[in-house]
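Undergrad: have a look at this prediction, sequence included:
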Amino acid sequence: MPTLLHIDSSAFTDGSVSREVSAAYRAAWQAQHPDGTVIHRDLAALPVPHLDAHGISAAFTPAEGRSAEQAAAFALREELMAELERADAIVIGTPMYNFTIPSSLKAWLDQVILMGRTAGDTPSAAGTPVTVIAARGGSYAPGAPREPYEFVTTYLEKVLTGMLGLEVEFIVPEFTLAATVPAMADFVQHAADSKARALEDAARLAKASAA
């Protein structure tokens, strides 16, 4: 059976555009694969621990020589890497926090990136399509005043393709704070249009990955 790995990282459940669009992707994917499996990692509800010394050193220690702490830390890494490797498609929902990704998503990435297995010359999940829903409160598009501060897609493109070998597509709904920030009132329609396009793109890319 085909498998979708669905990752959400927004701290908010209500009103989260990244969650809404990732859910639309998931619904479209499931419509194509009604018997498929979805692995949902909600990194806000159930955070993945940050990679620590035990998890790092365990990767360079034979299984029989690992301490109890190393064994436990690597068991989690093994579980997360296996989910990545099992997936036929991946969707990641992320907001922009302080110009970059939430620390919860960075923690997941640190856990699954392992040189010689998921990363390196022959990444074990190479070629898997991944769609990233990268929502942000304003605009960081080319030509925008804050374009130089965009470290969500610029970082994720490098790590997902350059290290994990995934095939990445980005969906970028912008101005998500326009409806709640009075100073952004002029961008409310831009926000609505951007989200509508994001939902359409999510359905399209989900169907393409299912095919």
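TA: That came through fine.

Undergrad: C-alpha from now on. contacts and neighbour counts both.
TA: OK.

Undergrad: which parts of stretch 149-164 are buried?
TA: Of all the residues in stretch 149-164, those buried under the rule 16 or more other C-alpha atoms under 10 Å are Glu150, Phe151, Val152, Thr153, Leu156, Glu157, Val159, Leu160, Thr161, Met163, Leu164.

Undergrad: brain fart, stretch 134-153
TA: Going by neighbour count (16+ other C-alpha under 10 Å), the buried part of stretch 134-153 is Ala134, Ala135, Arg136, Gly137, Gly138, Ser139, Tyr140, Glu150, Phe151, Val152, Thr153.

Undergrad: does the residue positioned nearest the centre of the chain count as helix, strand or coil?
TA: Centre of the chain computed as the mean C-alpha position; nearest residue by C-alpha atoms, centre = their mean is Ile92, 2.8 Å away. Counting by DSSP: H, G, I helix; E, B strand; the rest coil, the backbone at Ile92 sits in strand.

Undergrad: try it against this one:
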Amino acid sequence: MSLLRIDSSIRTQGSVSREVLDSLERSYVESHPGTGVVRRDLGREPIPAGTWAAATAAGMTPEDQRTDEQRDALATAAALADELLAASSVVIGSPLYNFGIAAHLKSWVDLLITDPRFAPGSSPLAGTEVVLVVSRGGGYGPGTPREGWDHGTGWITRILADVWGADVHVVEAELTLADVVPAMAELRPLAAQNRAEAHEAAAKIGGGLRR
């Protein structure tokens, strides 16, 4: 049994989503001795451009007429599907970029959907707990100027829960840019509190995930 950890932040230093996932992972490992952790870092090692298009084209091409590129793309999709299905629990870091999810995470989802096991209506993750750690540079809650501008969290949650059938938990950290944006200086105490609460929530969820 293993925990599958998916990172999608393009930052390797100072990434809040990575830090919160670290807290969750530590808690999970401490609570589940002997359980392994499988890591896929989409931020550092993104899926090659063109893989999704090749896999999609392969699905509309007779098997004996597929190109080597199409066969390789289908093999990559199958490997990602195998990895996801083999996990006892899954944690995903999803920073908000330009009001949506990271392009690397979107490519991962798109490629998985080309595998028949992850096609809409198949619910391959039924019974699997997935923790989505969302980080946002600003504030997007009710009453804020950017309320409703987060177009990423709802989308990825719908894919995980409604399309793939997972039991999804969401941990959110906002105002993550307060420490580096002068105009957000007055929000730094609130940002620190928000981050601490995210770490606490992630650790609690991580310790309680099923094996």
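TA: In hand now; what should we look at? The structure presented is a predicted model; accordingly, all values stated were derived computationally and were not measured.

Undergrad: TM-score of the superposed pair?
TA: TM-score of the superposed chains, computed with TM-score structural alignment, normalised by the length of structure 1, equals 0.92; 210 aligned residues with a C-alpha RMSD of 1.7 Å.

Undergrad: make TSV out of the buried residues of stretch 149-164 of structure 1 and add secondary structure and distance to Ser22 of structure 1.
TA: Below are those laid out as TSV (DSSP: H, G, I helix; E, B strand; the rest coil; distance: C-alpha to C-alpha, whole Å):
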residue	secondary structure	distance to Ser22 of structure 1
Glu150	coil	21
Phe151	coil	20
Val152	coil	16
Thr153	helix	16
Leu156	helix	16
Glu157	helix	18
Val159	helix	20
Leu160	helix	17
Thr161	helix	20
Met163	helix	23
Leu164	coil	21
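
Undergrad: in structure 2, which spans are strands?
TA: Residue ranges of the strands in structure 2, as given by DSSP state E, are 2-7, 36-41, 89-95, 129-135, 167-173.

Undergrad: distance from the centroid: which residue in structure 2 tops it?
TA: Outermost residue of structure 2 (C-alpha atoms, centre = their mean): Asp64, 34.8 Å.

Undergrad: what's the spacing between it and Arg11 of structure 2?
TA: 42 Å (C-alpha to C-alpha, to the nearest Å).

Undergrad: also Ser23 of structure 2?
TA: Distance from Ser23 of structure 2 to Arg11 of structure 2, by C-alpha to C-alpha: 17 Å.

Undergrad: of those two, which one has the most company?
TA: Set side by side, Ser23 of structure 2 and Arg11 show more neighbours around Ser23, with 18 against 12, by other C-alpha atoms under 10 Å.

Undergrad: wait, what's in contact with the aligned partner of that one in structure 1?
TA: Alignment note (TM-score structural alignment): Ser23 of structure 2 maps to Ala24 of structure 1. Contacts for Ala24 of structure 1 (C-alpha atoms under 8 Å, 6 or more residues apart in numbering) come out as Leu199, Ala202, Ala203.

Undergrad: just the closest of those to Ala125 of structure 1, please.
TA: Lowest distance from Ala125 of structure 1 to those (C-alpha to C-alpha) belongs to Ala202, with 21.6 Å.

Undergrad: could you check how many residues crowd around the closest one?
TA: Ala202 of structure 1: 27 neighbours (other C-alpha under 10 Å).

Undergrad: thinking it is in contact with Glu20, fair?
TA: No. Here Ala202 of structure 1 lies out of contact with Glu20, judged by C-alpha atoms under 8 Å, at a distance of 10.2 Å.

Undergrad: now the strands of structure 2 as TSV including distance to Ala75 of structure 2?
TA: Output for the strands of structure 2, formatted as TSV (distance: least, C-alpha to C-alpha, whole Å):
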stretch	distance to Ala75 of structure 2
strand 2-7	19
strand 36-41	17
strand 89-95	22
strand 129-135	24
strand 167-173	27
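
Undergrad: show residues contacting stretch 134-151 of structure 1.
TA: Residues outside stretch 134-151 of structure 1 that contact it (C-alpha under 8 Å, 6+ apart) are 17-18, 93-96, 99-101, 152-153, 170-178.

Undergrad: what's the biggest helix in structure 1, counting residues?
TA: Ranked by residue count under DSSP state H, the longest helix found in structure 1 is helix 188-210.

Undergrad: list the residues that contact the closest residue to Val168 of structure 1 other than its chain neighbours.
TA: Distance criterion C-alpha to C-alpha, 6 or more residues apart in numbering; nearest residue to Val168 of structure 1, sequence neighbours excluded, is Val130 at 4.9 Å. Contact partners of Val130 of structure 1, counting by C-alpha under 8 Å, 6+ apart, are Ala89, Ile90, Val91, Ile92, Leu166, Glu167, Val168, Glu169.
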